[in-house]
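Colleague: I'd like to go over a predicted model; first the sequence, then the structure.
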Amino acid sequence: MNKIQGQISNIEVNGSLSLVTTKVKEVLFKAIVIETPETASYLTVGNTINLLFKETEVVIATGNTNNISLQNQVNGIVEKLEKGALLSQLNIKTVIGDIVSIITTNAISQLNIEEGNTVTAMIKTNEISISK
């Protein structure tokens, strides 16, 4: 499980859903949660929270990612690549800390990913959980 810490910078509420924007160093991450500031006291602008997401939910891209709907993006360098028969694990060093991604070994080959390459790690807003 990936875990990064940041500070809530904005909360948009609609019904029982909140779109929480969190600043992690200089990178903004958005998470949609089934909570509101009224139902979860930790959902307050300025609070420090943890963003949690599974390694299998981290999408990897190489090259330009301008025209894509995934808002949570951070560039990094592949520090370690462990190739398996079907799945491979990438350890990516980013400005917000290390992120681990597990993708298919076939995708590693298609994208020509090797240790030392620059990649973009992307996480969908609905795949991020928030904790105090």
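Modeller: Cool, got the structure. Numbering: from 1, shown residues only.
Colleague: going forward, measure contacts and count neighbours with C-alpha atoms only.
Modeller: Will do.
Colleague: how close does residue 97 sit to residue 64?
Modeller: As judged by CA to CA, to the nearest Å, residue 97 and residue 64 stand 22 Å apart.
Colleague: which residues are contacting stretch 107-117?
Modeller: 61, 62, 77, 78, 79, 80, 81, 88 (CA atoms under 8 Å, 6 or more residues apart in numbering).
Colleague: included below, for side-by-side comparison, is a second structure:
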Amino acid sequence: MNRLPALIVKVERSESLCFLELDASGIALSMLLFDLKPEFSEGSRVQVLFKETEVVLAKQLSGEISFSNRFQAIVTKISKGIILADISLSCPAGEFSCIVTLKAVNRLALEPGDEVTVMVKASQLSLEAGHDA
């Protein structure tokens, strides 16, 4: 599970559904939550959690897309298996990883040092409270 420290900067509510805006070291993230816990309020420091398999990578992406969580990262390591590859990435909020198919790595011609666009759907993020960001 990936973890990036962040600060909750805004909370919008509509009945039990909440839309949160977060700042992860200058990276703007957003997410959806149902039944917001009291510890997740504006100004709270949290850890943003997301699975390695929920990360989408792109090279030289341009134009608008529906993903609200889109930011740049640098590929630091690629561990290739027979079918899957574990990609280590670095961004201003910290280190994290993703798992993609080896075919995707080859199609994107990914190499350590490449800059990629990272995307994670707002519905795929979760929060953990009580951590310094």
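Modeller: Nice, I can see it. Fair warning: this is a prediction, and the values are worked out from it, not measured in the lab.
Colleague: TM-score of the superposed pair?
Modeller: The TM-score (TM-score structural alignment, normalised by the length of the first structure) is 0.93; 129 aligned residues with a CA RMSD of 1.0 Å.
Colleague: quick one on the thing from earlier: filter the contacts of stretch 107-117 of the first structure down to the buried ones.
Modeller: Listed as buried from the contacts of stretch 107-117 of the first structure are 61, 77, 78, 79, 81, 88; burial here means 16 or more other CA atoms under 10 Å.
Colleague: so who does the residue mapped onto the third one from the second structure touch?
Modeller: Which is residue 78 of the first structure. Under the alignment (TM-score structural alignment), residue 78 of the first structure maps onto residue 75 of the second structure. Residues counted as contacts of residue 75 of the second structure (CA under 8 Å, 6+ apart) are 87, 88, 89, 90, 110, 111, 112, 113, 114, 115, 116.
Colleague: and the residue nearest to the second one when sequence neighbours are not counted, what is it in contact with?
Modeller: The reference is to residue 88 of the second structure. For residue 88 of the second structure, ignoring the flanking residues on the chain, the nearest one in space by CA to CA, 6 or more residues apart in numbering is residue 97 at 4.4 Å. Going by CA under 8 Å, 6+ apart, residue 97 of the second structure touches 2, 52, 86, 87, 88, 89.
Colleague: and the alignment partner in the second structure of residue 63 of the first structure, how many neighbours?
Modeller: Aligned by TM-score structural alignment, residue 63 of the first structure pairs with residue 60 of the second structure. As a burial measure, residue 60 of the second structure scores 8 neighbours (other CA atoms under 10 Å).
Colleague: output the residue interval of the first structure matched by whichever strand or helix holds residue 96 of the second structure.
Modeller: Here residue 96 of the second structure sits within strand 94-101, counting by DSSP states H and E. The aligned range for strand 94-101 of the second structure in the first structure is 97-104, by TM-score structural alignment.
Colleague: ok, back up a step: wait, the match of residue 63 of the first structure sits on residue 72?
Modeller: No: Residue 60 of the second structure lies out of contact with residue 72 (CA atoms under 8 Å); the separation is 10.5 Å.
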